[in-house]
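Trainee: coords please:
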Amino acid sequence: MVYYVKLAPVYPEVNRENTLYLTHASFRSEEYTVQAGLSFQAVQEWMYPLKNVEAVSAIVDYGMDESFYIQPTDLSGDFKVALKLTDPAFFRIYSFRFLEGNPFTDSDLASGIHTAVISDDLARRLFGTTQNVVGRSFSLDYVNYRVCGVVRGASYLTSKSYAQVYLPYSVFGNYKKPFSDKFPYSGIFSVTFLVKDKAQADALRAEIRDLTRRVNLQYKDQWQLELWKQPTSHWLSVFQSHPSDAGFNPWKTAGYLIVVVLVLLLVPALNLSGLIASRMESRLPEMGVRKSFGAGRNILLSQVMWENFFLTLAGGLLGLVLAWIVVYVGREWVFTLLNSRMLKTYFKQALALFRQNRLFSTLYIAGTGLAIAMTVVMAVVYYVKLAPVYPEVNRGDTYYLSGTSFERNKDGRFQSWSYAYSYRALQEWFYPLKNAREVSASTFGAVKYIQPSDRSGDFAVQIVETDPAYFRIYAFRFFEGQPFTQADLESGIRKAVITDKLARRLFGEEKGAIGRQFLLDYETYQVCGVVRGASYLTSRSYADLYVPYSTMEGYRDAAYPEVPYCGPFQVTVWVEDGKQGKALCDEIHEIVRKQNLLHEADGLKMSIDDDPVSHLHASLMMSVGGGGGDWWRAVRYLLFILLALLLVPALNLSGLIASRMEGRLPEMGIRKAFGGGRSKLLSQVLWENLLLTLAGGVLGLVAAWIALYGCREWVFRVFDRYAWLVPEGTDVYVSGEMLFAPSVFLITLAFCLVLNTLSALVPAWLSLRNPIVYSLYEKR
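Mentor: Take a look at the predicted model:
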């Protein structure tokens, strides 16, 4: 986890793989040597004009040691904030999610205007909200700044992008001044580069080497420039203390990490084999009796393996839960843990345990890993269903209305109609809703066919007809372009937002697709935006292309002439919070009540079942099927599965530990005789079990990831009452944020830690209660 946070593409540093850094430069003359950043002149003349790069951002890194304070308007006292001085390209390199507003512009940078992008936590502290903050002012070191954007804040652990306030570097008074008058190109700036791929990164390094060579030729009689091997990759920047470190060996660092991982995995695994061997030794008479009655070796071996399989299913989950608790609670120090000597001591102790009980440790770890794997699979499946994952990041505040039904019982004649909502219902009921942040109408998705320009043959695509609000509810990342507008919707113009995958299939790449045309069911559509595609697992937002619903023939027509409110549209509503969600439900139920009063004389009665339903409610009901609002039935169903996965293996695991403790009674008796206290011995047993569990947790986690990715076409539907097949040709994409979600592992680890601790605590405590004489007599 420590190195995942340091190296993996986490928000907002999702482009780490293609990010390079130039942080230091050395300027050397015959009399002086200066190591600093680059000056504003160097950035303007050398860095910004570089060709082999997608984006170049200059950041003030020197002279920023002093603290910066905000003076709140409520006079509650100044407080310190983290500040970053940069340029607009910074927000193209780091994928900040803007809750409101935009980054400052190049003209803001050139003019030195006092404008700022602030984090959401600072916005709440200053203004009490993250909404309607743009345009408001605050005082930073007694200078007023106007807010131009509010972003979801970065973590302090993503140090390259972390700050609470982002300002144009032109507000810094001395930003044009060199670090040393003797070297006009030395200064206060570091530079961050975004490249397209490894080939462009190599080309950028070659371009900078050539730049260094030309500069040194130009100033050979005055000074020489040294950039070492910069720009460095993100991976190298994590492990290398300074670019000038000539003795740094990345392979040595990699070898060190491999040894750490192997020790964490193999030592507890081999120790588990000793536990099983000890238990089998005590079961030899039982096996002899069963053999004498005709039980074959294969049958007995199979039974033992199945016993251990079910015993250890839940064991490893504990280690995972514990790891997540430690990472969160000790986040201020745990990310430096791998450099401590204490860890080496633990490794030596674990290695000794491994050598003593090799077979037992191996089998124990494998079983524990399986327990973790099964529990993590379940946890990730429901995380993907319920958590805010791209692009459905607003799930917690999203409500759905999927359909309605009408009944008429008049003059002894009964009629009923059921469908989704019509265009008239949208205009009269839903678009005017007061208790809603955004309201979007869309079709349920359909399959249509594209006729490619290369005449390679028609191919099927998933299409959603919708409105512009759809892209405000679902936070699609636009590679280029923008959603179609309200004017496009009203005019019925054939514009389309397509995914990056479809753009590559149609045009060869996702860049340069804006304005280009394609045929959909032999109708010409123009591309207005290209987005990062949603996964098939985020079914509410998944499609290959999105078009205005006004391009759909007869979109204004009702499904039934008798009932003008039934049609092809489902409705998605985004609210501010749970309070507004409750008000939304009341408002819609009031609409239903008024409609039934209005048509009471006609005998027409409207019903919307449980709508509007929250995302949580809708997802849980998929597990048990049916309606009626009994979503607690789904909760009970899931808890039963979880307890079956955890309790049975945990109870069996306690039996394994009890068997091992029985074999260790003489050892415990001797240690007691020499002064070993009960609590100390108990602590050692618990730590031994914890090491085993942690190793099993890592193994199970890897197994879960492999299962989730390899079986992604069906495993994410395994808990649904009504599962469906994935359409042919659909790639079920599983993103990193789905697999590596911290909350999933934290919950899973919490369950496993408690159960595994109890399974070790009870047998160990009972064993250690035996008198010293009894323990020594056990193997006289």
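
Trainee: when you work out contacts or count neighbours from here on, use the C-alpha atoms and nothing else.
Mentor: Noted.

Trainee: what strand or helix carries the spatially closest residue to residue 663 that is not a sequence neighbour?
Mentor: The spatial neighbour of residue 663 that comes closest, neighbours along the chain excluded (C-alpha to C-alpha, 6 or more residues apart in numbering), is residue 278 at 6.7 Å. Assigned by DSSP states H and E, residue 278 belongs to helix 250-282.

Trainee: and the next element down the chain from that helix?
Mentor: Following helix 250-282 in sequence, per DSSP H and E, is helix 284-292.

Trainee: contact partners of that following helix?
Mentor: 297, 300 (C-alpha atoms under 8 Å, 6 or more residues apart in numbering).

Trainee: show me what counts as buried in the following helix or strand past it.
Mentor: The helix or strand immediately downstream of helix 284-292 is helix 297-311, counting by DSSP H and E. Neighbour-count burial for helix 297-311 flags 308-311 (criterion: 16 or more other C-alpha atoms under 10 Å).

Trainee: pull the residues that contact the helix or strand following helix 297-311.
Mentor: Sequence order places helix 317-329 as the next helix or strand after helix 297-311, per DSSP H and E. Here helix 317-329 makes contact (C-alpha under 8 Å, 6+ apart) with 1, 334, 368-369, 371-373, 375, 690-691, 693-698, 700, 742, 745-757.

Trainee: picking that back up, isn't the residue nearest to residue 663 right up against residue 662?
Mentor: No - using C-alpha atoms under 8 Å, residue 278 makes no contact with residue 662, being 9.1 Å away.

Trainee: here's the other one to compare against:
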Amino acid sequence: MVLDTVLRDVRYAARGLRRSPGFLATAVLTLGLGIGATATMYSVVHDVLLAPLPYPEAERLVGIGFRFPTEKPAAEQTGGTADFIKAHAKSFEAVGIADDSSYGMNLSAPGGAKPMRLESAKVSAGFFPTLGVTPVLGRTFAAEDDLPGGPKVAMLSYWVWQRTFGGDAGVVGRAIRLNEEPYTVIGVLPEAVSHTGEAPDVLTMNAGIWLPAQISTKDPGYDGDNYVMIGRLRPGVSMAQAQRELDSLTGPMYEAFPIYKDWMTTDGSGGKIRHAYRAWPLKTVMVTDVKQSLLVLLAAVAAVLLVACLNLAGLMTARAATRTRELALRTALGATRSGLLRLLVSESLLLAVTGGVLGLGIAQMAKPLLLASAPMAIPVVHGAGDGWSVVAVVVGVAFLTTLVCGLLPGWTVFRQDAQAALKGGQAAGANVAQVRVGKGLMVGQVAVAMVLLSAASLLLGSFLKMQAVPSGVETKRLDVAQVLLKGEVYGTNLHTAQFVEKVVGELGQYPGVTRVAAVNGLPLDRGLNMGGYPADQPNLKAVIEFRAVTPGYFRTMGVPVMEGREITVEDRAASAHVAVVSATAAKRWWPGKPAIGQAVVFGGTERYTVVGVAADVHSHSLTERLGAVVYVPIDQMSDAMTKIVNGWFPTTFVVRTAADVDVAAAVAKAVADADPEMPVAKLSTMQSVVDKTVSGPRFFSWLAGGFAGFALLLTVIGLFGLLSYQVTQRTREIGVRMAIGAGRGEILRLILGRGLALTTVGLVAGGLMSLAVPKVVGSVLEDVVNTGGAAIGGVLSSSFSALSFAAAAMLLAAGLASWLPARRAAAVEPVEALRSE
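Mentor: Just a heads-up that it's a prediction; the model follows:
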């Protein structure tokens, strides 16, 4: 009986919705877009922040960092501090160490296929056992594999095993060539935590080739924080107990490694603090760089959903008001209030189902696009997704929002007297409660939309501000191609210089190419930093950027040489060692003096004579402080320096063309002619390299702009609908006003004034809420902008300008939304309006 009643109400609700196709389409689309955006962001937040790590007893896994107490969670360690914990800490059942840099590898594929570039990771023998990862084939690294100078063995990701080796179970024990050197495959990692071709990340197991770390005190990065460390707590040991043990080890560690006592910073009150051991849950370490941004995005889509709900509530309130007479008639014929409420709820549930299905479809398509376009590395651990929880959230949100939207107009209708509604006919119009509810919903929409608009305008202004910063390089018609000169064969300067010279020479003969050069450490990409100082002032030693270049580099890049000369073909290995320094380096080291003829020291004790001063170029980011850069000829690097640079950084060829010339084929041929086993790792334009540095602000400004645009559109629709409804309901009043002398201009101003009055109230409320926007936007930009230590405030646009722009946009939109209803009201003929009543 009850089921029959429910089904009857649902059928009637469906027929009623079909008779209002405009309302149905608007409501479903509004709900679907709002739920779809929310479901997309919740799905990402769930996978990244909420889902447990796919390892056995993951709650016992920790990241162990050597950090300043004021820094956010991270597992960074130096080689020495990590070895100290490994030797002395008793709280951990197992520990693992990994190199925190990814290393490009050139894999010579079987069967004579074209060599392919893969990202590799280096981990200690304890890394996989600490995580509890068991290979699907073979074994993990043994202790003897991890000794310095140990055997050349490798593990494959499941993705590489399937793609390159066709899933051949006989791959274990097979010899492969990595960077033109033989390695033996000893195992294959499981699919659930395997490389997918995305950006490498050692903590999310996202690398194609895995090698033993073989950490040695002689490694160039041993004394720096170039490693990450994980641990598995012993059963019964809490995080607090482990932290107390780490605290007790900090003092003895400084006695063993006094070099780290110089690593100091201020604590905010003027005092000096040093690094200390810290332990955090491993999941916390993995998400620390993106947590704030994801939560802000989730809040933004929740605000969009709120606007959608307010808009839908307004639509349903207006719809319920137009049905006042129908519902009153049903009451007079014996319908109970519970029956009428059931009818309204049935309509809401139908909208919930339809909007929820549309929202799930949108989320299914939008999530991959969001992950692919995000500028920060979102650490989604493969196998962590849980589709059912997302479906549950979507269903819950859909039903909750539509039920509230359905009950609210029902409440306003039930407060009206049924007999008065039947007697009053169309003249009855909306009751006071409906008018107040409609206005309140409208003010809420304007306030929330105002917050989103101010955030979007602040992000857009910050993006434009950063984009306007000159990079120092002439990017027009400048292509860049990168190769990875890895392995022992490129461990000497002679072989490296010969390869570079051959590629540069061949590319220079290609039609349409005007200049070619090479550099180790492309501007705004990756490059080597080290200690450097003027030879006569060692007290000015500071971190400098080191770049090894070929002759013609500055002219090719469009970087002016302001004093002296640039590096030429005469600067060979046997010649006197020379360097070109950046303008900032010259001002910092020799203020008021000529830099030409001075000497600099870096990477040891060898002196380089300054022969030129080049204009400043941003090394890593458009927002960083300009620092000291030293350029030397590639031919004059020592073998030790060449091995370090080639081991960590790609060699980049920069090609300037006279017109739009496709140099891809020329680059591939020149590289293959120089070394048949050398693949081109990356080919792009210099402009795309520059654009990548502002990809974070651009992404968030467009995303926030989309949210704000959608909220603004809904607000305009809501305001237009509300005023149109009021004009319809008050036609007789308008006719009376005009009959007693009111002009059409006065009526026009009356309706426009009501729309702008509601908007103004919403703007005031939204403006007050927007006071927190700069802080929120700043926290997001901190995740994606490299300021080189500068305050994030220097990146932000003016908050006053953003607020003013948002208010102006909202007022303009409100004026447009109010204009058509106001014109329709002003066009009312008094005689016709009074006669219709």
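
Trainee: can you calculate the TM-score here?
Mentor: The TM-score (TM-score structural alignment, normalised by the length of structure 1) is 0.46; 403 aligned residues with a C-alpha RMSD of 3.9 Å.

Trainee: which parts of the helix holding residue 278 of structure 1 are buried?
Mentor: Applying a neighbour-count criterion of 16+ other C-alpha under 10 Å, one finds 263-280 buried in helix 250-282 of structure 1.

Trainee: and what of stretch 207-216 of structure 1?
Mentor: Residues of stretch 207-216 of structure 1 classed as buried by neighbour count (16+ other C-alpha under 10 Å): 208-209, 212, 216.

Trainee: which one among the residues you listed gets closest to residue 640 of structure 1?
Mentor: Nearest to residue 640 of structure 1, judged by C-alpha to C-alpha, of these is residue 208 at 61.1 Å.

Trainee: so how far is residue 418 of structure 1 from the closest one?
Mentor: Using C-alpha to C-alpha, to the nearest Å, residue 208 of structure 1 is found at 67 Å from residue 418 of structure 1.

Trainee: quick one, strands of the stretch 301-450 of structure 2?
Mentor: Along the stretch 301-450 of structure 2, no segments are classed as strands by DSSP state E, counting those that start in this stretch.

Trainee: right, I mislabeled it, should have said the stretch 1-150 of structure 2
Mentor: 61-67, 76-77, 92-99, 103-108, 116-123, 137-138.

Trainee: any chance of the ones you listed in TSV, with distance to residue 504 of structure 2 and mean neighbour count too?
Mentor: As requested, the strands of the stretch 1-150 of structure 2 are exported to TSV (distance: least, C-alpha to C-alpha, whole Å; neighbours: other C-alpha atoms under 10 Å):
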stretch	distance to residue 504 of structure 2	mean neighbour count
strand 61-67	43	25
strand 76-77	39	26
strand 92-99	33	23
strand 103-108	21	24
strand 116-123	21	22
strand 137-138	43	18
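
Trainee: and of the ones you listed, who's closest to residue 245 of structure 2?
Mentor: The minimum distance between residue 245 of structure 2 and the strands of the stretch 1-150 of structure 2 falls on strand 92-99, with 10.4 Å, by C-alpha to C-alpha.

Trainee: elements contacting that closest one?
Mentor: strand 116-123, helix 127-131, strand 227-233 (3 or more C-alpha pairs under 8 Å, 6 or more residues apart in numbering; DSSP states H and E).

Trainee: now whatever helix or strand comes next after the last one: buried residues?
Mentor: Okay, so that is strand 227-233 of structure 2. As assigned by DSSP H and E, the chain's next helix or strand after strand 227-233 of structure 2 is helix 239-256. Buried residues in helix 239-256 of structure 2, defined by neighbour count with 16+ other C-alpha under 10 Å: 239, 242-243, 246, 249-250, 253.
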